[in-house]
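[1] Return a 3D structure for these sequence lines:
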Amino acid sequence: MHLHDAWFVIIAVLWTGYFFLEGFDFGIGVLTGVLARDRAERRVLINTIGPVWDGNEVWLLSAGGATFAAFPDWYATLFSGFYLPLLLILVCLIVRGVAFEYRAKRAEERWQRAWERAIFVTSLVPAVLWGVAFANIVHGVKIDAHQEYVGGFWDLLNPYALLGGLVTLALFTFHGAVFASLKTVGPIRDRARALATRVGAVTAVLALVFLIWTQAHSGNGRSLVAMLVAVAALVLALAANLAGREGWSFAFSGVTIAAVVAMFFLALFPDVMPSTLNPAWSLTVGNASATPYTLRIMTWCAGVAAPLVMLYQGWTYWVFRKRIGTQHIAEGAH
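    Below you'll find the model as predicted:
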């Protein structure tokens, strides 16, 4: 395997980790406006991800940085062509981080509700836009002979991409609802399980249509295997949720996300951004990669840093593993 092929796989793993972790993170943010009934329950939901949300975003920084260093032409074309949606995602992530930190700085309900609405909106919008972005990458975009994106913003909002956005929103919300049932106690836990069942059913329908469409347009034998794994894992996640096995349901919903991301990258390879104007103008792992020397240096650095980051993040989840409920929220605390 060439180093550029290996780094394509590494970037796929980084995106998988990001969507697995930030998926339930975004889902919890959406649920603050859907599941929680009062101030205490909103705080419970926020506290389930309070210690870990910023660590989850490390995976996005790693994926973006690895793409920039390993495939500079891919990074340049992607970030110039998808400038507006990616800028909107970035703004949402900035506001979302500020909302988590500033919400509890003052006790007034109006102040806290404003930041809670910000958490809801800035969780929902990226959950949709990431699906739109990756759907366009897999489906192909208008790239000319100079490896430049020549389409417009509205070209990105095609029916296939919009369906992809709905799928990621539904899948992340389902993932978040299962996580909420796994991390909470009391009535909010029961409602989270019930909501996960309803959202999971909608997710299954949307995902099945989207995955079949993806396989028919861009798929191959490898992506077909990933699609079957994604469908089976989603069914098992729903079944485990109905049986009250929240840990298994969360594990299988995570496998679903991982399999969907794997399907995207398996359908892409060896392309990284297919051109709809001329297949010969597509960006591939060969023509978009950095020099072999750069890739070798990156490999040594990643081999040292990545295990340390994963160990630290795993320790964080272990420390904050216990369930919480409204009874753990001190009366009058903000």
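[2] For the rest of this, base every contact and every neighbour count on C-alpha atoms.
    Fine.
[3] Where does Ile89 sit, in terms of helix or strand?
    helix 83-102 (DSSP states H and E).
[4] For the stretch 201-334 of the chain, just list every one of the helices.
    Ranges of helices in the stretch 201-334 of the chain, per DSSP state H, counting those that start in this stretch, are 221-242, 246-268, 292-319.
[5] Need the winner for burial among those.
    The highest average neighbour count among the helices of the stretch 201-334 of the chain, using mean count of other CA atoms under 10 Å, belongs to helix 246-268 at a mean of 24.
[6] What helices and strands are in contact with that one?
    Helix 246-268 sits against helix 3-31, helix 109-139, helix 159-183, helix 187-218, helix 221-242, with contacts defined as 3 or more CA pairs under 8 Å, 6 or more residues apart in numbering; DSSP states H and E.
[7] any idea of the angle the longest one forms with helix 221-242?
    Using axes from the mean of the first three to the mean of the last three CA atoms, to 10 degrees, the inter-axis angle of helix 187-218 relative to helix 221-242 is 160 degrees.
[8] For helix 187-218, buried residues please.
    By neighbour count on 16 or more other CA atoms under 10 Å, the buried set for helix 187-218 is 188-189, 191-197, 199-201, 203-204, 206-208, 210-211, 214-215, 218.
[9] hang on, Val167 packs against Val132?
    No: counting by CA atoms under 8 Å, Val167 stays clear of Val132, with 9.4 Å between them.
[10] I have a second one here; can you model it like the first so I can compare?
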Amino acid sequence: MELHDVWFVVIAFLWTGYFFLEGFDFGVGVLTKLLARDRAERRVLINTIGPVWDGNEVWLLSAGGATFAAFPEWYATLFSGFYLPLLLILVCLIVRGVAFEYRAKRGEERWQRNWEHAIFWTSLLPALLWGVAFGNIVRGVKIDADGEYVGTVLDLLNPYALLGGLVTLALFTFHGAVFTALKTVGDIRLRARRLATVLGAVTAVLALGFLGWTQLDQGNGASLAVAGVAVVALVGAIGCNLAGREGWSFALSGVTITAAVAMLFLVLFPDVMPSSLDPRWSLTVSNASSSPYTLKIMTWCAAIAAPVVMLYQGWTYWVFRKRIGTHHIADASH
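    Below is the predicted model:
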């Protein structure tokens, strides 16, 4: 296996980790409007992800940085062609971080309510737009012979990509509901489980349509097998949620995300951005990659740094593993 193939797999792994981890905290952000009934419950939801949301975003920085270093042509075409949606995602992530930090700076209801609105919308929009972006990457976009995107923003709003956006929004919200059930106690835990059942059913319908469309259009044997894993895991996650096994349900919803992302990268390889104008103009792992020497240096750096970061983040989750409820909020107020 060539180093550019290895780095394609590494980037796929980084995006998978990002969607697995950031997926549930996007979902929790959306649930601040769908599940929470009052300020105390909204604070409980925010506190479930408070210690980890910023660490989850490290995976996005790593994925973007790895793409820039390993596949500069891919990075350049992606960020120039998808400039507006990626800029909107970036603005959402900035405002979302500010909202988490500033919401509790003042006690006025209006102040906190406005920041809670910001948390909701800046969680919902990225969850939707990431699916649209990856749907377009897999489907193919208008890339010319010079490797430049020559389409418009409206070209990105096609039915396949929009369905992909709905799938990621539904899947992340389901993932967040299961995580909420896993991390809370009392009435909010029970309502999270009930809502997760509904969200799981909606996700299953949307995911079957999107994965089936992907398989029929570009799939192969490996992608079909991985899609099957995603479907079985999603059904298992819904079943475990109904049985009150939140830990298993969360693990299986994570497997669903992992398998779905793996399927997209399997149908994409060896392309990194297919051209819908002419297949010969597609960006591939070979014509979009950095030099072998650059990839070699990156491999050594990643082999040293990545395990340290992953161990530290795992330790963070272990420290903040206990459940919380509204009674903890009451204690904190004293």
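[11] Kindly provide the TM-score of these chains.
    Overlay of the two chains. TM-score (TM-score structural alignment, normalised by the length of the first structure): 0.99; 334 aligned residues with a CA RMSD of 0.9 Å.
[12] returning to that earlier point: which one of the helices and strands packed on helix 246-268 of the first structure lies closest to Leu87 of the first structure?
    helix 109-139 (10.4 Å; CA to CA).
[13] Average offset of the closest one relative to the second structure?
    Helix 109-139 of the first structure, aligned to the second structure and superposed, deviates on average by 0.3 Å (mean CA distance after the TM-score superposition for the first structure).
[14] Now do that helix: which elements does it pack against?
    Helix 109-139 of the first structure packs on helix 3-31, helix 83-102, helix 159-183, helix 187-218, helix 246-268, strand 271-273, going by 3+ CA pairs under 8 Å, 6+ apart.
[15] among the ones you listed, which is nearest Leu295 of the first structure?
    Among those, the nearest to Leu295 of the first structure by CA to CA is helix 3-31 (6.5 Å).
[16] could you give the angle of the next helix-or-strand element following the closest one to helix 292-319?
    Using DSSP H and E, the helix or strand that follows helix 3-31 of the first structure in sequence is helix 39-49. Angle of helix 39-49 of the first structure versus helix 292-319, following the same axes, to 10 degrees, is 130 degrees.
[17] Pull out the buried residues from helix 39-49 of the first structure.
    Neighbour-count burial for helix 39-49 of the first structure, counted by 16+ other CA under 10 Å, picks out Ala40, Glu41, Arg42, Arg43, Val44, Leu45, Ile46, Asn47, Thr48, Ile49.
[18] Could you do stretch 106-123 of the second structure as well?
    Of the residues in stretch 106-123 of the second structure, Gln112, Trp115, Glu116, His117, Ala118, Ile119, Phe120, Trp121, Thr122, Ser123 count as buried by neighbour count, 16+ other CA under 10 Å.
[19] shouldn't Asp190 of the first structure be in contact with Ser181?
    Yes: between Asp190 of the first structure and Ser181 there is a contact under CA under 8 Å: 7.0 Å.
[20] How about Ile89 of the second structure: what's its closest non-neighbour residue?
    Leaving aside its chain neighbours, Ile89 of the second structure sits nearest to Pro126 (5.3 Å; criterion: CA to CA, 6 or more residues apart in numbering).
[21] which residues touch that neighbour?
    Applying CA atoms under 8 Å, 6 or more residues apart in numbering, we find Pro126 of the second structure in contact with Phe26, Ile89, Cys92, Leu93.
[22] Which one (most neighbours) among those?
    When neighbours are taken as other CA atoms under 10 Å, the top entry among those is Phe26 (28 neighbours).
[23] If we ignore the residues flanking it in sequence, what's nearest it?
    Once flanking residues are discounted, Phe26 of the second structure sits nearest to Ser123: 4.7 Å by CA to CA, 6+ apart.
[24] distance of the one you found from Ala12 of the second structure?
    22 Å (CA to CA, to the nearest Å).
[25] returning to that earlier point: right, so of the helices of the stretch 201-334 of the first structure, which gets closest to Ala107 of the first structure?
    When those are compared by CA to CA, helix 292-319 sits nearest Ala107 of the first structure, at 27.6 Å.
[26] Surely Ser253 of the second structure is in contact with Cys240?
    No: with contacts defined as CA under 8 Å, Ser253 of the second structure does not count as touching Cys240, sitting 10.1 Å away.
[27] Any chance of the helices of the stretch 201-334 of the first structure in JSON lines with distance to Ala333 of the first structure as columns?
    Shown next, in JSON lines, are the helices of the stretch 201-334 of the first structure (distance: least, CA to CA, whole Å):
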{"stretch": "helix 221-242", "distance to Ala333 of the first structure": "33"}
{"stretch": "helix 246-268", "distance to Ala333 of the first structure": "29"}
{"stretch": "helix 292-319", "distance to Ala333 of the first structure": "23"}
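[28] is it true that Leu182 of the first structure touches Gly247?
    Yes: with contact defined as CA under 8 Å, Leu182 of the first structure counts as touching Gly247 (6.5 Å).
[29] What lines up with Leu45 of the first structure in the second structure?
    If you follow Leu45 of the first structure across to the second structure using TM-score structural alignment, you land on Leu45.
[30] Isn't that match up against Val28?
    Yes: applying CA under 8 Å, one finds Leu45 of the second structure in contact with Val28, separated by 6.5 Å.
[31] shared neighbours of the two, anything?
    Thr180.
[32] ok, now which ones touch the closest residue in space to Ile137 of the second structure that isn't next to it in sequence?
    With sequence-adjacent residues excluded and distances taken as CA to CA, 6+ apart, Ile137 of the second structure is closest to Met273, at 5.6 Å. For Met273 of the second structure, the contact set (CA under 8 Å, 6+ apart) comprises Trp74, Ile137, Val138, Gly140, Val141, Ser282, Leu283, Thr284.
[33] now Met273 of the second structure: how far from Arg139 of the second structure?
    Taking CA to CA, one finds Met273 of the second structure at 9 Å from Arg139 of the second structure.
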